[in-house]
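Trainee: Structure, please.
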Amino acid sequence: MSWFPLLSAAALLFSLAAAAAPHRQRGAKSPEPVAAPSYASREDAQALARTIAAAQGLDPDWVQRALAQARFQASVTRLVMPPPAGIAKNWAAYRARMVDAARAAEGLRFWQAHERWLNQAESRWGVPPEMVVAIVGVETYYGRIRGGFRVLDALATLSLDFPSGRSDRSGFYRDELAAFLSWCHAEQRDPTSVKGSYAGAIGLPQFMPSSIRRYAIDGDGDGHIDLEYNPADVISSVARYFAEFGWERGLPTHYGVQVPADTSARATLLAPDIQPSFSAQRMSELGAVLDEAGRAHAGPLALVELQNGDAAPSYVAGTRNFWVVTRYNWSSYYAMAVIDLAREIKRLRPPPPPSSASTPLQ
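Mentor: Reported below is the predicted structural model:
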């Protein structure tokens, strides 16, 4: 998945406002009316149905009937376009929208309501509860913003009528359409009943269909994977997703850093983008000043730049775990928003009660 593994509500907000890019629909308009053009009589849709059926081992008639119910959505072709050129990114503005008191308070309630599943996920995959909770908060505001498009319509539109004016991603969406139909068949779901984002992302964590097939998990053992309404499945799936991309238990996501004054050295550090590529010693040799914990870090680091419009950029030294968060949505701004929201939610959590163990006799 070479664009976003998850096309999220947060990603859409970032790309459209860019005042501030899978997961992650505030800017999305309402879906097209039901009377939108049907794909039932289009030969290319019928050919795609045959291809999907053969590739996924599905009944060709079932796939044909499903795709015949898809309808072209003009708003989807507009929303998938990139933001206008020349709009400066602004981390401070983006953070203010994503990391606020109301969202953090809702995150705390989500944590308290589903603590059992969060603890089990941390025990199994090593992902802290606050990180899982923050993902759900940034993606869909704990289910408030799931997207109102029929996923079948969105994926069919982007598979068969991908708009010109940007790099052609129709192949990606055909694969997602195939994964979606395969999942619906396995779960005995009506493909027309599933709602999601303009790009086909589904449920509280906004998983694309291929991510559901690869990473989603039946968290409570009821025999189904439900990312729309089952918190056990949502929590387990997000934690597993992080683990599959290499989340390291107990590793911080980033450290504080002062960038080198020398522009050439700074460019060298920024060249790999968010891919951890430099040891703490090498960063120091290039003039970066890490905080105490960063200087003691044994693994590779990345210098992450967060632009602030006309103001000076912000910088952090990202670890492997920072890079893992960006696998959910390939944006350092998104990753930092998730991390900061996680920190705020954890800060609100009451401290554990003191140990009730009695003092041993002397």
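Trainee: From now on I want contacts and neighbour counts done on CA atoms only, so please keep to that.
Mentor: Will do.
Trainee: just the strands in the stretch 201-350 of the chain please.
Mentor: Remark: strands assigned in the stretch 201-350 of the chain by DSSP state E, counting those that start in this stretch are 254-255, 257-258, 289-290, 302-308, 311-318.
Trainee: just how off-centre is the second one within its chain?
Mentor: In terms of CA atoms, centre = their mean, to the nearest Å, the centre of strand 257-258 is set 27 Å apart from its chain centre.
Trainee: One more sequence to fold, the one below, so I can look at both together:
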Amino acid sequence: MTDSQRSLRRPLLGAAIAAAGLGLCGLSPLSMAAGKRRVALREEEIEPGRYRDNAQTQAFIDDMATRHGFAREQLADWFGQTVYSATVARLILPPATPGRKSWRAYRSRFIEPIRINAGVRFWQQNRATLRRAEAEFGAPASVIVGIIGVETIYGRDMGTFRVMDSLSTLAFDYPATPNRDARSAMFRNQLSDYLLWCRDTGTDVFSVLGSYAGAVGIPQFMPTSLREYAIDYDGDGHVDLRNSPTDAIGSVGRFLQLHGWEAGRPVVWRIAGDDGSRGVAAAAADGEPWPTRTLNQLLKAGLRVDEPIDLASEGETGVLIADLPTPDQPTEYRVGLRNFYVLTRYNRSFFYALAVYELGEAVKAAMS
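Mentor: Down below sits the predicted model:
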């Protein structure tokens, strides 16, 4: 690894570690879009008093009072009203019979006419805000549009679960899985950040609705990201990611900027279709989401890039290989640059990152 590669990787490790701590085995520290299942039925609410005298809840209350100065009586009152949701506990589980990963099937869910047409309308309605965010944060309007489209179809599918109920269910009653302890701890951290965010913003803890995993609003921010990245971009004095597309656009742009988005730089390069290039790509596809090689290393190994780029000036560019398998089809590959890595901070999945980019490009093409 060259000195330039080391300097590229070091500042990104903090984000990678944070994402690993928050990520749900590939699901987003911000959102659940890549693994989200549509729910046709309404959430059933059972055992409304479950957390009133719960030992885990009492320990959590003690910790929040000691570390963050919450009044124990207030927390006890909130948890007395909090509802355990069997629906949330069921939906968080992985499928009983996991299917084989398919890039083509995944892509078809997001790069399709309904989402593209909705993206065109969203872009037209928010053109000035997207232009402002692009200038201020450096991330293209197309990428912001792509993220919001993949997450919620531009606010159409934001979730109807009370976040307080969802996070409490997952913090204290996560279903039995091999990694239950780690996931419970992660959701307790999210619950803590949610209560802190509500206190900081004067938000009623029972007023916020979101996904079954506690993701909120048009961009589906988890509470930790609400606290760190959400901004009042429309200047009305409060952050509202559910009802304000302007706040959502600004918050996504800020997230991308703070995770190292490089303005004016590519996201991916296509790889030539010859056997030699495909063989190099297959050998270099190690699943790592951050750039660990230089383009020159791959070129010297025999990979060819199917893009009109200046190979001499881009030789020391840090890159990764994203593998995109489809059952019974040749695996597709892309050369991912740092901006591709940044998209995996929103959701660690390579499928997700490329779907966001391609949806944004499809909407941009439809606009012209």
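Trainee: Quick TM-score on the pair, please.
Mentor: Between these two chains, after superposing, the TM-score reads 0.87 (TM-score structural alignment, normalised by the length of structure 1); 339 aligned residues with a CA RMSD of 2.1 Å.
Trainee: Please produce CSV containing the strands of the stretch 201-350 of structure 1, extended by mean neighbour count and distance to Asp220 of structure 1.
Mentor: Formatted as CSV, the strands of the stretch 201-350 of structure 1 follow (neighbours: other CA atoms under 10 Å; distance: least, CA to CA, whole Å):
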stretch, mean neighbour count, distance to Asp220 of structure 1
strand 254-255, 20, 33
strand 257-258, 18, 42
strand 289-290, 20, 43
strand 302-308, 22, 37
strand 311-318, 18, 34
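Trainee: out of these, nearest to Val80 of structure 1?
Mentor: strand 302-308 (23.3 Å; CA to CA).
Trainee: What lines up with Ser207 of structure 2 in structure 1?
Mentor: Aligning on TM-score structural alignment places Ser207 of structure 2 opposite Ser193 in structure 1.
Trainee: Run through the residues that contact that match.
Mentor: Arg150 (CA atoms under 8 Å, 6 or more residues apart in numbering).
Trainee: Roughly how far does it sit from Gly200 of structure 1?
Mentor: Taking CA to CA, to the nearest Å as the measure, Ser193 of structure 1 falls 13 Å from Gly200 of structure 1.
Trainee: Ok, Ala85 of structure 1 next?
Mentor: 25 Å.
Trainee: out of those two, which sits in the more crowded spot?
Mentor: Shown here are Ala85 of structure 1 and Gly200; by other CA atoms under 10 Å, Gly200 has more neighbours (32 against 7).
Trainee: circling back: and of the strands of the stretch 201-350 of structure 1, who's closest to Ile145 of structure 1?
Mentor: That would be strand 302-308 among the strands of the stretch 201-350 of structure 1, by CA to CA, at 25.7 Å.
Trainee: tell me, that closest one lands on which residues of structure 2?
Mentor: Using TM-score structural alignment, strand 302-308 of structure 1 pairs with 320-326 in structure 2.
Trainee: re earlier: format the strands of the stretch 201-350 of structure 1 as TSV; extra columns: distance to Asp161 of structure 1.
Mentor: Below are those laid out as TSV (distance: least, CA to CA, whole Å):
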stretch	distance to Asp161 of structure 1
strand 254-255	41
strand 257-258	46
strand 289-290	49
strand 302-308	34
strand 311-318	38
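Trainee: Which among those strands is found nearest to Pro272 of structure 1?
Mentor: strand 302-308 (7.4 Å).
Trainee: Quick one: list the elements packing against the closest one.
Mentor: Secondary-structure packing of strand 302-308 of structure 1 (3 or more CA pairs under 8 Å, 6 or more residues apart in numbering; DSSP states H and E): helix 91-98, helix 263-270, strand 311-318, helix 332-348.
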